[in-house]
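Colleague: Dropping the sequence and predicted coords here.
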Amino acid sequence: MERSELVALLSPEGLRLLDSLPPYSSERDVLAIVSDLRKQGHSPALVAAVLTQSKLRRKAVAKFGDFASQMLFTEAGLEQATRLPVAARHAGRFRAAGLRRVADLGCGIGGDALAIAALDLDVLAVEADEVTAAIASFNLAPFPSARVEHRRAEDVDLREIDGVFLDPARRTAGHTQTERLTDPDDYTPSLGFAYELATGRSVGLKLGPGFDRDLIPSTAEAQWVSADGQVVELGLWFGALARPGIRRAALVLRGDQADELTADADSPDEEAGPLGEYLYEPDGAVIRARLIGDLARRLGGRMLSEQIAYITTDRATETPFAAGFRVLESLPYAEKDLKKALRQRGIGTLEIKKRGVDVDPAALRRRLGLNGDRPATLILTRVAGRHTALLAERL
């Protein structure tokens, strides 16, 4: 979004026009809306700006729910924004630690700052990009305890601040078609700045879930978060924001339910053992946090094979930390024989999961030529070091 587009959008005419639009549905409907708005005398720039916002608001519902209809976004800002349920947990850390004055450095469109302000905490939201800072100001306007400043994180005076939250920009500059940065020194603000700030301060740092574990300081609590089956972030917490005795955590969010595995360090894996009647695939947050061994012990299970994140058990146990499967039988691993076996069993709908084998599930599914009315799950992995195909059903 260009500055001129934002100025037009934030005008009384622009905001009234945006709120008057029907919910965004499809590109086909957009053509008719554009024609109508142009006939009403609205400028092409304003029409483009409000339609872009309408489309982004629909997309934002997945992260912000009903709040999305009252917010403004950039494409890049929405992509990098924290989901509201996760942001609420960030904010809860500051409140639980008794930190009343919080600085959100690199606030983006203001998602985390919004959650912090909603808990009646004072929040200073800082954003280096002018357009994004203006959008954050709009989104935070309903909260008197929040204020936004357009400046670099490195230039903020933190003497009156109790705690700091940082969500460094991990993509190239811009509002659309940005690219992911691989070098933490290229983050804005940089990882080095964040770590220096965390020395002697209460700091929360949001990073991507695939962040290099070797770069995690020993003083931090590292919490991987998954939301509805997708690992969405790694949070590093320092000072009063880090919980005593916890250095590794896997938080699993599904709808309104939250469950967490915690430990004081990476947990050692259980030894590998024979295939049992049940197989469990740990949630991605559990795998990232390296708490698979603790989960296996909870389930009374063992590793299916060394270095492979499957747990096998002899009895079913309900757990929020893994997807469970009942193993029905072992099938031939060779593709030609596997195709014949699936046809004999009338399998027409097949979920394919794999670990420890080099195969493209989508391509394999096409080659198998499935024909039948039975659903099943096919798990391709190694058992005792041997490639194995397991026919299973979800618990």
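Modeller: Nice, I can see it.
Colleague: contacts, neighbours, all on C-alpha from now
Modeller: Fine.
Colleague: how many neighbours does Leu391 have?
Modeller: Other residues near Leu391 number 20, with proximity taken as other C-alpha atoms under 10 Å.
Colleague: Oh, that last question was meant for Gly111, not what I typed.
Modeller: Neighbouring residues of Gly111 were enumerated by other C-alpha under 10 Å; the total is 25.
Colleague: Equivalent analysis for Ala32, please.
Modeller: Taking other C-alpha under 10 Å as the criterion, the count of residues near Ala32 is 10.
Colleague: swap in the one 3 residues further on?
Modeller: Burial of Ser35, expressed as a neighbour count using other C-alpha under 10 Å, amounts to 11.
Colleague: Surely it is in a strand?
Modeller: No. The assignment for Ser35 is helix, going by DSSP: H, G, I helix; E, B strand; the rest coil, so no strand is present there.
Colleague: so how far is Pro44 from it?
Modeller: Between Ser35 and Pro44 the distance is 10 Å, computed by C-alpha to C-alpha, to the nearest Å.
Colleague: what's near enough to touch the closest residue to Leu72 other than its chain neighbours?
Modeller: With C-alpha to C-alpha, 6 or more residues apart in numbering as the measure, Ile135 is the residue that lies nearest to Leu72, at 6.0 Å, once sequence neighbours are left out. The neighbours of Ile135, taking C-alpha atoms under 8 Å, 6 or more residues apart in numbering as the test, are 72-73, 109.
Colleague: To which secondary structure element is Ile135 assigned?
Modeller: Counting by DSSP states H and E, the secondary-structure element that holds Ile135 is helix 130-140.
Colleague: Longest helix in the protein, please.
Modeller: Ranked by number of residues, the top helix in the chain under DSSP state H is helix 44-64.
Colleague: where exactly do the helices run in the stretch 51-200 of the chain?
Modeller: Using DSSP state H, counting those that start in this stretch, the helices found in the stretch 51-200 of the chain span residues 75-80, 84-96, 111-117, 130-140, 191-197.
Colleague: this is the comparison structure:
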Amino acid sequence: MGYEFSAADVAFLTSAAGREALAVAAGFELSPASRLADVAAARKLVPEHASAVLETAVLRRKSLAKLSTADDWLFTDAALQQATPTPVALHRAERLRDRDVHDVTCSIGADLTVLGRVARRCIGSDLDPIRLAMARHNCARAGVDPLLVRADALRPVSTAGVVVADPARRDASGRRKWRAADLVPSLDELVAAHRGRELAVKCAPGLDFEAVDWAREIELVSLDGQVREACLWTGSLATARRRATVLRTGSPQWTITEEEPDDCPVRTVGEWVVDPDGAVVRAGLVRHYAARHGLGQLDPHIAYLTGDRPPPGIRAFRVVEHGHYTEKALRAVLRRHEVGRLEILVRGLDVDPNTLRPRLKLSGPTEATVVLTRIGRTPTAILCHATRTGVERPENGYS
């Protein structure tokens, strides 16, 4: 789980000498191949804090893909893994604008640096003194000044405002936890400790939502096609039982809730196949999404949709041909279309793309996508070409 920082490490890293050492280490290669050379250089540079400097340099470089303004922050490996990507944190913070907010699991302050800009008043607390010291540094670098206190998330030290929490989702070995009772703190304990307060609790998208019946809204959020988190909202913060929010770099964000119509037909394969964003699928809003865009389901139990016009701003699949799926039949279709590069999408069939691909003996200049699915009881293969559709102005539920 990475290097364990000490209070002395944090004090050094935030000193003038530490900042100078980190500036030098930022120029190291920091790759697996350069590991021995980097360690030797760090030990020569700062013998007593070489590991802390090297780990911080590595984590800062990793953070650039997730946190937009963290190039001079302090991290632990586990805290960086759990930190919310900046666009997702910004989206969640907007729902808390002008409120009093207490982040009871503030860790290294990734959410606090965003909340501190929009909340009326902001408090951060954590039981780990090392992460709290890092949060103090990171907030200062981000230009925000929340009140920071050392406290257990299950022992309230504030009485007003919204409680924000992000329970730990990995065990000591780094393996993910999926059950609400296994999180630290557990969700039931968290709710009981802050009874009567409004909550915004960040969780893994794979959580069993049947175990959180206290949540008035479950929001699934994706970023650039990857489902990043579920957020559980209570009290007046909740506006719909289920919500999917889709964030894409360079495109307007949009959201859909279960309050929208869900009337959509089951229909035969049309001109296009659409694979809804994972947030829509995980939130159970596939039919609502289909109804919004005039699409139908290929099968009432499978999330693939079809229609003659795809929604704007998505990666959709224009159908070339389709038919009953067997490996032999698919191999013949791919040979006829001279497909040499193939993306394999599977839903509803027990097919492993990585095992199937070499058996197809692909050859030719054409790139294609095949959708393998079940329509009723019939295994079906749909050969397509993937296309990025144009972006329209937000409307009809987009925001």
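Modeller: It's in. Since this is a predicted model, take the numbers as computed values, not measurements.
Colleague: tm score of chain vs chain?
Modeller: Structural agreement between the overlaid chains, expressed as a TM-score with TM-score structural alignment, normalised by the length of the first structure, amounts to 0.89; 380 aligned residues with a C-alpha RMSD of 2.3 Å.
Colleague: re earlier: check the fit of the helix holding Ile135 of the first structure onto the second structure and give the mean distance.
Modeller: When the second structure is overlaid, helix 130-140 of the first structure sits 1.8 Å from its aligned residues on average, using mean C-alpha distance after the TM-score superposition for the first structure.
Colleague: matching residues in the second structure for that helix?
Modeller: Under TM-score structural alignment, the alignment places helix 130-140 of the first structure onto residues 129-139 of the second structure.
Colleague: Near the residue opposite Arg374 of the first structure in the second structure once aligned, how many residues? Count them for me, please.
Modeller: Under the alignment defined by TM-score structural alignment, Arg374 of the first structure is paired with Thr366 of the second structure. Using other C-alpha under 10 Å, Thr366 of the second structure is surrounded by 14 other residues.
Colleague: Let's see the distance spanning stretch 154-162 of the first structure from one end to the other.
Modeller: From its first residue to its last, stretch 154-162 of the first structure covers 17 Å (C-alpha to C-alpha).
Colleague: Any buried residues in it, and which?
Modeller: Within stretch 154-162 of the first structure, the residues scored as buried using 16 or more other C-alpha atoms under 10 Å are 161-162.
Colleague: can you check stretch 24-31 of the first structure too?
Modeller: Buried residues in stretch 24-31 of the first structure, counting neighbours by 16+ other C-alpha under 10 Å, are found at Tyr24.
Colleague: Identify all contacting residues around it.
Modeller: If you take C-alpha under 8 Å, 6+ apart as the criterion, stretch 24-31 of the first structure is touched by 51, 54-55, 58.
Colleague: among those, who's most crowded?
Modeller: Using other C-alpha under 10 Å as the neighbour criterion, Ser54 leads these with 23 neighbours.
Colleague: Find the nearest non-adjacent residue to Ser363 of the second structure, please.
Modeller: Leaving aside its chain neighbours, Ser363 of the second structure sits nearest to Gly340 (4.2 Å; criterion: C-alpha to C-alpha, 6+ apart).
Colleague: Ok, Ala60 of the first structure next?
Modeller: Spatial nearest neighbour of Ala60 of the first structure, chain neighbours left out: Ala68 (5.7 Å); criterion: C-alpha to C-alpha, 6+ apart.
Colleague: What's the match for the one you found in the second structure?
Modeller: Pairing criterion TM-score structural alignment: the partner of Ala68 of the first structure within the second structure is identified as Ala70.
Colleague: show me what contacts its match?
Modeller: If you count contacts by C-alpha under 8 Å, 6+ apart, then Ala70 of the second structure has 60, 63-64, 138 around it.
Colleague: what about it, distance to Leu220 of the second structure?
Modeller: To Leu220 of the second structure, Ala70 of the second structure is 25 Å away according to C-alpha to C-alpha.
Colleague: Next: Ala140 of the second structure.
Modeller: Ala140 of the second structure sits 31 Å away from Leu220 of the second structure, going by C-alpha to C-alpha.
Colleague: Who has more neighbours out of those two?
Modeller: Between Ala140 of the second structure and Leu220, counting by other C-alpha under 10 Å, Leu220 is the more crowded of the two (28 against 14).
Colleague: what does that one align to in the first structure?
Modeller: When the structures are aligned by TM-score structural alignment, the residue of the first structure matched to Leu220 of the second structure is Trp224.
Colleague: that older thread, dump the contacts of stretch 24-31 of the first structure into a markdown table; add distance to Arg254 of the first structure as well.
Modeller: As requested, the contacts of stretch 24-31 of the first structure are arranged in a markdown table below (distance: C-alpha to C-alpha, whole Å):
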| residue | distance to Arg254 of the first structure |
| --- | --- |
| Leu51 | 32 |
| Ser54 | 27 |
| Lys55 | 26 |
| Arg58 | 21 |
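Colleague: Counting neighbours, what do you get for Ala316 of the first structure?
Modeller: Under the criterion other C-alpha under 10 Å, the count of neighbours that Ala316 of the first structure has is 17.
Colleague: ok, it - contacts?
Modeller: Ala316 of the first structure is in contact with 278, 324, counting by C-alpha under 8 Å, 6+ apart.
Colleague: Show me what it aligns to in the second structure.
Modeller: The alignment partner of Ala316 of the first structure in the second structure, by TM-score structural alignment, is Arg309.
Colleague: SS state for its match?
Modeller: For Arg309 of the second structure, the secondary structure call by three-state DSSP comes out as coil.
Colleague: The residue nearest to Ala60 of the first structure and Gly356 of the first structure, how far apart?
Modeller: Going from Ala68 of the first structure to Gly356 of the first structure by C-alpha to C-alpha gives 41 Å.
Colleague: next one: Ala392 of the first structure
Modeller: The gap separating Ala392 of the first structure from Gly356 of the first structure is 17 Å, by C-alpha to C-alpha.
Colleague: I'm done for today, thanks for sticking with me.
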